[in-house]
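Q: Have a look at this prediction, sequence included:
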Amino acid sequence: MAAFLYRLGRLAFRRRWYVVLVWVAVLGGVGFASAAASELPDDTGSMPGIEAQNALALMRQRFPGNVERATARVVFVVPAGEKVTDAGNRAIIDGLVGEVSRGGQVAGVVSPFQARAVNEDGSTAYATVTYAAASGDLTDATKDHLRAAVDRARAAGLTVDVGGPVLASEPEVGGLSELVGVALAALVLLITFGSLAAAGLPLVTAVLGVGVSMLTIFTVGGVFGLSATSSTLASMLGLAVGIDYALFVVSRYREERAKGHPPQEAAGLAVGTAGSAVVFAGLTVIVALAGLAVAGIPAAGKMGVAAAGAVVVAVLIALTLVPALLGFWPDAVLARRVRTGGTRKEADNAGTRWARFVLRRPVLVLLGSVVSLAVLAVPVADLQLGMPGDEAKSTATTERRAYDELADGFGPGFNGPLTIVVDAQGAGDPRVAVRTIAAKIAGTPGVVSVSPARFNPAGDTALFTATPSTAPTSEQTKDVVRIIRGERPATSGTGATFLVTGTTAVNIDVARKVQDALIPYLAIVLGLAFLLLLVIFRSVIVPLKAVFGFLLSVLASLGAVVAVFQWGWGAGLIGLQQTGPIISMMPIVLVGMIFGLAMDYEVFLVTRMREAYIHGESAGQAVVTGFRHSARVVVAAALIMIAVFSGFVGADLPMIKMIGFSLAAAVLFDAFVVRMALVPALLALLGRRAWSLPRWLDRLLPRVDVEGEALSRTWPPASRYAADPPRVSS
């Protein structure tokens, strides 16, 4: 591996023009293809194997053409002391209903007075607008017509808002906060390298990689169903790892140049050593993210595959484009003392001093690390999964205001009705069977009302809604759904059966399926981590330590997410409008991403320790040497990732906001607590035993040269170039 990458680095350095032209051609090619591609589809809650999804499939089969239609709920709130039934207010509402009914793509409008959609005190009412197309197919003219009618009713003195997806604002991904994150990453690079060129090169290559990845997703997204969330996740991870991987290669290049190697040789050695770590770190990220595709959750699988593709591009750029660009400016990335003819000094730095501190007090550092992460993980015990709806949006949006107005006027459960699909094909009298089932569900504790049933043309299937007394995301609503489904045996005598669906039921079922898949997926990821690190480090203890640290990082970051997004601690600091359950898919996506990022730091840091150990240093001194060479770069890489991920906390999409926060927290915990404290403390306590491997296992495992040991045996050391040290090509 190291020898091959060494030759690749030298080749890219030597044939730099060809490498740059190839990447420019790739960028242009996918850009041209994306221009002709269809838009990315919207996120979908489709989840095979759950009852709510089966019910939707039955509805599509028995009620063709009705399931996919867009609907809007126009909510009216009158001033205090008035009622919607007052003549003036009624005239305004009737006028809006008539105007909206004449709009394009409108299939029908039901007046609140026709449907008795007025609350008890007469302060709130709503009209239902049904369109002849899905919400994604509505034209701008159709939406503008609805907005104009609403504005005229508002001007007449009523409070009017529109619930549902028809007028929902398009969420912004990151905006200014994302740019601030990139700017902070640039500042970290500049402080780390002390050179504009060295700081700018990782940024340029990472942005190019994200461009290639995003344009590729736009090209194939319509075919494979990759949504806007998938593309955002790919850009987030691609930017972070793209900067980090280039950072490690450039840092090693500077180190080799400072030792006296000429530019082309240094580029080859940098790609052969740091590049090997990049390959295996990237491989762990790719495998973990791609593994989401087999977790049985389609949306998470698509997000994982898109993000894994972005990581593949980041790895390829680090191995080819970075050494090629170093060939154009071989000395611009060097430290000033090297450019002026100075030599590299193996002086103590902050990493060395920290490592020696840990070696003197390993038990104290180990206990402090474990206890602090365990305390942060405590909130996980209260983890509640769900899918936030309009209640999680900003109060500046009309859909959030409509949600609150309906909850105030009709009760918290009004925004999350349960749709009951009754299959009465086996019933003697379908209408009697449906009435029996509806009466049974109406008597269920927690159900406040049941709507009249609506039959399909064949008369063998019926739909009605059951409105719970509690909010859609509350635990009590989950209990109501469970109780209703448990009543099926009691109604089996009718010859009919029923399924429970609707947005609330779908979210409950998705959350349950994710919970069922999380533990097996976590076990697979932990097992994979152990096997990969067993091959890389040829040690049993080091992989076990890494798996233990990874588990602590996951639990601590999930605990932080629960504390902020569910309990509301510090929610205002990140612009969180509403607390509630954690988005269902977030934990399993987070596990895959944290696994990859944690293995990044494990490979980059511990590889340098093992490199020193196999070259003859004692176990304790190897820890110090590893920190001397890698601590500053690992800290810089972690700060860059934290900055990039924090930039996505400003997103309007709740999933992206939550993932950005959780990944920033995970990198903080993993890099600074686990890898910089727990890892050296354990290695100090274990000594030589940490690097031991049973002989029988040593014979079975394949040999992978991540540390570049083959390079030190095959290629000459820097002393060969002592006659001309250290030469600056400019």
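A: Okay, I see it. Numbers count the residues shown, from 1 in each chain.

Q: switch to C-alpha atoms for all contacts and neighbour counts from now on
A: OK.

Q: what about the helices in the stretch 601-730 of the chain?
A: Applying DSSP state H, counting those that start in this stretch to the stretch 601-730 of the chain gives helices spanning 619-647, 654-669, 679-686, 695-700, 709-714.

Q: Can you list the helices and strands that the third one packs against?
A: Counting contacts by 3 or more C-alpha pairs under 8 Å, 6 or more residues apart in numbering; DSSP states H and E, helix 679-686 packs against helix 350-360, helix 362-377, helix 541-561, helix 619-647.

Q: Show me what counts as buried in the second one.
A: Right, helix 362-377. By 16 or more other C-alpha atoms under 10 Å, the buried positions in helix 362-377 come out as Pro362, Val363, Val365, Leu366, Ser369, Val370, Leu373, Ala374, Leu376, Ala377.

Q: Make sure Arg90 is actually in contact with Glu82.
A: No - in this structure, Arg90 is not within contact of Glu82 by C-alpha atoms under 8 Å, at 11.1 Å.

Q: Could you dump the helices and strands packed on helix 679-686 into JSON lines with distance to Arg488 added?
A: Output for the helices and strands packed on helix 679-686, formatted as JSON lines (distance: least, C-alpha to C-alpha, whole Å):
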{"stretch": "helix 350-360", "distance to Arg488": "62"}
{"stretch": "helix 362-377", "distance to Arg488": "39"}
{"stretch": "helix 541-561", "distance to Arg488": "36"}
{"stretch": "helix 619-647", "distance to Arg488": "47"}
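
Q: what's the angle from the longest helix seen in the chain to helix 541-561?
A: Longest helix in the chain, counting residues (DSSP state H): helix 503-537. Angle of helix 503-537 versus helix 541-561, following axes from the mean of the first three to the mean of the last three C-alpha atoms, to 10 degrees, is 150 degrees.

Q: Next one for the comparison:
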Amino acid sequence: MPATTDPTRGLGRLASAIHRRPGRTLLLWVAAIAAAFGLASVAGGEWSSDYSTPGSDSKAAATALETRFGQGSTDTVDVVWRDPDGATRPATVAVVDRLLADAAGLPGVASVPAAASAERSEDGTTGLVRIALQTRAELVPEATGTALVALGERAADEGLELALGGGVIQQAESEGLPAETIPLLIAALVLVLALGSIVAAGLPLVTALLGLGTSVGLVLALSAVVDVPDWGLSVAIMIGLGVGIDYALLFLTRHLAALRAGVTVHDALVETTATAGRSVLVAGSTVVISVLGLFLMGLGYLRGVALATVLAVLISMAAAVTLLPAVLALLGRRAAALRVPGIDGGGGPRSGAGARRWARTVQRRPWGALTAGLVVIGVLAAPALDTRLGFPDAGNDLAGTQNRQAFDLIAAGFGPGANGALYVVAQTTSGPVDDADLAALQRGLEADGGVRGVSDPRRSEQGDAAVLVVTPTTAPQAPETRELIDRVRDEIVPSAGTPLAVDVGGATAASVDQAAVTASRLPLFIGSVVLLSMLLLLVAFRSLPVALKAAAMTLLSIAAALGVVAVLAQGGALGGLIGIDEPVPVAPYIPVMLFAILFGLSMDYEVFLMSRIKEERATGRTASEAVVAGMGATARVIAAAAAIMVAVFGGFGFGDDVGLKLIGVGLASAVFIDATVVRLLLVPSVLALLGERAWWMPAGLDRILPHVDLEAPDTRPATEVAS
């Protein structure tokens, strides 16, 4: 039998050291927070994100535009206006020229055309000029976007129907992060109901917020060396706050239970760190493994989001097993002070009785419970099959914003395809591009029924490349536009019969490419995350059925969450609940992010429950009795933790960013489904059907895996543990 590693001793020594010097531990945390923000202030960078897909056709086109034409980006600021008396009326042109003159001196602006050179709609009432940017929209200084929005408002105040659009404008008009006040108030209320003490309820919040402060400082510093999008910090805050409160709640619940059993403060901290602390480390490790799986997608901005989220989770884990024990050591038995009348805080004689009765009911009818749970999951997951991947555009912005008004004015005056032009870049490896070859390519593009117009070719300075701007007849998100891109690449370019190397780029083409690459890499990503997480659970629980069950249940929760996201993205009455009134595409990174985060978070509850069931079996209970006792002991903390996560994640559903809305609501719905349908129906029914076989481990596999006990055996009587 291989030697068993017992990290309880290390965790126990850590708890004893913290108990002896709690003040020193707190000072170290204060120093860590100060150092994190000091590092951020000295070395902090700016948010940046390159949404291009390495190796794709659209990426090649973007690179050619930058290297051959000196065009750092295809991003522009669109200035569009409408005058029923004519877009080129002298008074109107004067207003637009003043705006353009003021915009010319702003940082990040490359070139500004005159109003007289504007494109005009067929009826002559709408004018459009595009201000070229020096770099991608997200890298343009925030002050520039704010100034441009103000210029547009000034022109509108002069009586002209004018709006500015583009990524820079969208960022300037964004309302930023949603207020966290309501989710935190809900979390505080849940903690009071779960713990029955004002002091105890405040501890998880304080621990999570202090840990979050440290991780935010580190993420700000991380942005100096890694490409991190602005919403990456939002995701890190969302996850860090949720798991920080959850991990602290798990630790605190176990500690208070030990104190109620008459254990000394020192021994309670040692026991809790060796049991609940170990569960926190294993649960957090599954989140880290899942999120690091984002690296397999090969997308730079996802790597930045992954690192930011991992930092938040690691700091939350550290806070739960070091910062919280230090505070508990200082408080002693006052940790449960300021009791709330009428709330037992989980310490009453009938605590968990309802969960135990439910577990016995499910065990009597396991097939019925399993069938009911699978039907609910199936109904929720079905809409995920119709998910439409793509990046939302200005047409999905809130009505009344300049970005949305500009989008609508352009569509009305120049056709819906004018909001998503394609850049067709033709190159040669040597010598200038042949005029006849360019003409053949242009004729092929113009002949396609999905093309509204093709610009004359613009050559590079060396003459070895040319770009044609293709305006589709349909909107950027329309399926017909995606089909046009495929035809250009697969049929029109080859049929032109030229030796030119042709790439199709632009925001719409980039969105199509990333959706395709995401779909192709998902099997590797999902398979790797599931396999690594299962290995961790095999080491922790020494059971192949438990590991397989955990992976299967988690995948079901994720499928249901993706179905909820697909329904909300369709808008209508349900989508309108979170401000999505019209259908929006689901950004390709959203299913990937949801899977990575949800797989880890769902495993948290699996670890919380199964570790307690395993501990109950160690006291001599049968497999059935251990399930009943384990559910009774953990139901309250899992329910409270899930309610807190739902509140925190759900709060992001009421922000301004569509992507964060869907991520937040997707996470909230998955946690709710996992804590109800999965934990109350699927898990106990499967364990009842498996019986003692649930803890089977192949001998060969048992020999090659390291032996690390998840929970140290508890020396208290089983009746106390089950309470």
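A: Okay, I see it. As the structure is a prediction and not an experimental result, all values here were calculated from the model.

Q: TM-score for this pair?
A: In this superposition the chains share a TM-score of 0.92, using TM-score structural alignment, normalised by the length of the second structure; 706 aligned residues with a C-alpha RMSD of 2.6 Å.

Q: what's the average distance of the longest helix of the first structure to the second structure?
A: Here the mean offset of helix 503-537 of the first structure against the second structure after fitting is 1.3 Å, by mean C-alpha distance after the TM-score superposition for the first structure.

Q: next one: stretch 475-485 of the first structure
A: When the second structure is superposed, stretch 475-485 of the first structure averages 0.7 Å from its matched positions, counting by mean C-alpha distance after the TM-score superposition for the first structure.

Q: what span of the second structure lines up against that stretch?
A: Under TM-score structural alignment, the alignment places stretch 475-485 of the first structure onto residues 479-489 of the second structure.

Q: which outside residues touch the matching stretch?
A: By C-alpha atoms under 8 Å, 6 or more residues apart in numbering, the residues outside stretch 479-489 of the second structure that reach it are Leu445, Gly450, Val451, Pro472, Thr473, Thr474, Ala475, Asp503, Val504, Ala509, Val512.

Q: ok, now stretch 528-543 of the first structure?
A: Counting by C-alpha under 8 Å, 6+ apart, 284, 544, 546-547, 595, 599, 607, 610, 689-693, 698, 701-706 sit against stretch 528-543 of the first structure.

Q: Could you single out the nearest of the contacts of stretch 479-489 of the second structure to Ile580 of the second structure?
A: Nearest to Ile580 of the second structure, judged by C-alpha to C-alpha, of the contacts of stretch 479-489 of the second structure is Ala475 at 18.9 Å.

Q: Mind checking what secondary structure the closest one has?
A: Assigned state for Ala475 of the second structure: coil (three-state reduction, DSSP: H, G, I helix; E, B strand; the rest coil).

Q: gap between it and Ala172 of the second structure?
A: 24 Å (C-alpha to C-alpha, to the nearest Å).

Q: What number of residues are in the vicinity of Thr63 of the second structure?
A: The local packing of Thr63 of the second structure (other C-alpha atoms under 10 Å) involves 17 other residues.

Q: what does it align to in the first structure?
A: When the first structure is aligned by TM-score structural alignment, Thr63 of the second structure is paired with Ala57.

Q: what does Asp656 of the second structure give?
A: By TM-score structural alignment, Asp656 of the second structure lines up with Asp652.

Q: right, and that match touches Glu172 too?
A: Yes - Asp652 of the first structure is within contact range of Glu172, at 5.2 Å (criterion: C-alpha under 8 Å).

Q: Compare these two and say which one has the larger neighbour count.
A: Using other C-alpha under 10 Å as the criterion, Asp652 of the first structure and Glu172 rank with Asp652 on top: 21 against 11.

Q: coming back round to it: just the buried residues from the contacts of stretch 528-543 of the first structure, in PyMOL please.
A: Typed into PyMOL, the line below selects the buried ones among these, using 16+ other C-alpha under 10 Å:
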select buried, resi 284+544+546+547+595+599+607+610+690+691+693+704+705+706
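
Q: list the contacts for the counterpart of Val79 of the second structure in the first structure?
A: Counting by TM-score structural alignment, Val79 of the second structure corresponds to Val74 in the first structure. By C-alpha under 8 Å, 6+ apart, Val74 of the first structure lies in contact with Tyr126, Ala127, Thr128, Val129, Val160, Asp161, Val162, Gly163, Ala402.

Q: any idea whether Val74 of the first structure is helix, strand or coil?
A: Applying three-state DSSP: Val74 of the first structure is strand.
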